[in-house]
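Asks: Provided below are the primary sequence and the corresponding predicted coordinates.
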Amino acid sequence: MKCCYCGHLESKVIDSRPTDEGGSIRRRRECLRCGKRFTTYEIIETLPIVVVKKDKSREVFDRNKLVNGMLRACEKRPVSIQEIEKITDEIEASLHNSLDREITSSKIGELVMEKLKDIDEVAYVRFASVYRQFKDINTFMEELSKLLSEK
């Protein structure tokens, strides 16, 4: 690590601890040439995830869009914000852990529906109706039938 005072490239770590959020590590260093101390922060570098939409356009993954979609599906349902945040965290971690830097919006939609099905079936059907763009009552009934047959 380059000293911010004299520019020397060698220093030793005196103290190391995680930050309050746990997303980075704070390191107190001492320059081996001038002896002055300075602080550095080490963070995990994340590459952006690109979402490929149905029309083949691409945009950077936006966590807020995921949360807002689930909030609409869970409106007036007994699903807490904490549960929605937990689902969002799980999906986002899954996307970051995959080796793909591009993911289709349909894959994200499937992940959301899989999670919603476990916590609230009404929210699941609401999300599925918008996501799968049900054309008529028959396609809606087919989805409900599938849900009932899985029970």
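Replies: That came in fine, so what should we check first? Numbers count the residues shown, from 1 in each chain.
Asks: contacts, neighbours, all on C-alpha from now
Replies: OK.
Asks: and for the longest helix along the chain, what's in contact with it?
Replies: Taking DSSP state H as the criterion, the chain has its longest helix at helix 81-97. In this structure, residues lying in contact with helix 81-97 by C-alpha atoms under 8 Å, 6 or more residues apart in numbering are 46, 49, 63, 66-67, 70-71, 103, 108, 111-112, 115.
Asks: which residue is nearest the middle of this protein?
Replies: In the chain, the centroid-proximal residue (C-alpha atoms, centre = their mean) is Glu92; its distance is 2.4 Å.
Asks: check contacts around Ile25.
Replies: Taking C-alpha under 8 Å, 6+ apart as the test, what Ile25 contacts is 16-19, 41-43.
Asks: try this one next to it:
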Amino acid sequence: MKCPNCHYKSTKVLDSRPIEEGQAIRRRRECEQCGFRFTTFERIEEVPLIVVKKEGTREEFSREKLMRGLIRACEKRPVAVEDLEGLTLDIEKELRNRGVSEVLSKDIGEMVMERLSSIDEVAYVRFSSVYRQFKDINVFIDELKELIKHDEDE
């Protein structure tokens, strides 16, 4: 691999370790000419996963976009970022294991809500209000009643 500093064609690997539950490898490298050290990541090249939105438009699945939505829902809540990263990876893994090239945004939203309700109920209601586009306070109240009923059943 070329050195990003001097563009010499040969570097050596100093350290290599699995990350993202073994789905990627992080490598520390050093240029054999100038001694510059840098990090590279190796991942399996995956077939793009396309999300079909409500209005019929399509866009490539973005782990980062999903994570941003989760962080927004969990703002000022006692939820660890690691839990959200795990949830994001779990959802992406489940989607890719379906073996299809397109998924509905509705399915992703349902998967998020199912998992988020067990992590933090306030974050669940926040996410749900945006995802389901609550029109007024009565819809909020209905959702809260459903959440309370679900808790009582468990």
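Replies: Received the coordinates, thanks. Predicted model only: the values in this text are computed from it and were never measured.
Asks: related to what we said a few turns ago, only whichever of the contacts of helix 81-97 of structure 1 are buried, select them in ChimeraX.
Replies: Here is the ChimeraX command that selects the buried residues among those (16 or more other C-alpha atoms under 10 Å):
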select :49,66,67,70,71,103,108,111,112,115
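Asks: narrow the contacts of helix 81-97 of structure 1 to those in helices?
Replies: Using DSSP H, these in helices are 63, 66-67, 70-71, 108, 111-112, 115.
Asks: now those residues as a markdown table including distance to Val125 of structure 1?
Replies: Formatted as a markdown table, these follow (distance: C-alpha to C-alpha, whole Å):
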| residue | distance to Val125 of structure 1 |
| --- | --- |
| Arg63 | 21 |
| Leu66 | 16 |
| Val67 | 17 |
| Met70 | 11 |
| Leu71 | 13 |
| Ile108 | 16 |
| Leu111 | 14 |
| Val112 | 11 |
| Lys115 | 12 |
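Asks: quick one: which of those residues is nearest Arg37 of structure 1?
Replies: Arg63 (38.1 Å; C-alpha to C-alpha).
Asks: hmm, back to that, average offset between the longest helix of structure 1 and structure 2?
Replies: Comparison of helix 81-97 of structure 1 with structure 2 after fitting gives an average deviation of 0.5 Å (mean C-alpha distance after the TM-score superposition for structure 1).
Asks: okay, buried residues for that helix please.
Replies: 84-85, 87-88, 91-92, 95.
Asks: wait, which of these is closest to Pro78 of structure 1?
Replies: Of all the buried residues of helix 81-97 of structure 1, the one sitting nearest Pro78 of structure 1 is Ile84; the distance, using C-alpha to C-alpha, is 11.2 Å.
Asks: report the buried residues of the helix or strand that contains Ile25 of structure 2.
Replies: Element membership of Ile25 of structure 2, judged by DSSP states H and E, is strand 24-31. Buried residues in strand 24-31 of structure 2, counted by 16+ other C-alpha under 10 Å: 25-31.
Asks: kindly report the same for stretch 128-142 of structure 2.
Replies: Counting neighbours by 16+ other C-alpha under 10 Å, one finds that the buried residues in stretch 128-142 of structure 2 are 128-129, 131, 140.
Asks: ends of it, how far apart?
Replies: Its first and final residues considered, stretch 128-142 of structure 2 spans 12 Å by C-alpha to C-alpha, to the nearest Å.
Asks: between the two ends of stretch 48-66 of structure 2, how far is it?
Replies: With C-alpha to C-alpha, one end of stretch 48-66 of structure 2 sits 15 Å from the other.
Asks: quick one: Ile119 of structure 1 from Ile84 of structure 1, how far?
Replies: 10 Å.
Asks: what's the most distant pair in the contacts of helix 81-97 of structure 1?
Replies: Thr46 and Leu71 (26.2 Å).
Asks: identify the farthest-apart pair in the buried residues of strand 24-31 of structure 2.
Replies: Ile25 and Cys31 (18.9 Å).
Asks: which stretch of helix or strand covers the closest residue to Arg29 of structure 1 other than its chain neighbours?
Replies: Counting by C-alpha to C-alpha, 6 or more residues apart in numbering, Val13 is the residue found nearest to Arg29 of structure 1 once chain neighbours are left out, at 4.4 Å. Element membership of Val13 of structure 1, judged by DSSP H and E, is strand 11-18.
Asks: residues in contact with the residue nearest to Lys54 of structure 2 when sequence neighbours are not counted?
Replies: Closest residue to Lys54 of structure 2 apart from its sequence neighbours, by C-alpha to C-alpha, 6+ apart: Ser105 at 6.8 Å. By C-alpha under 8 Å, 6+ apart, the contact set of Ser105 of structure 2 is 51-54.
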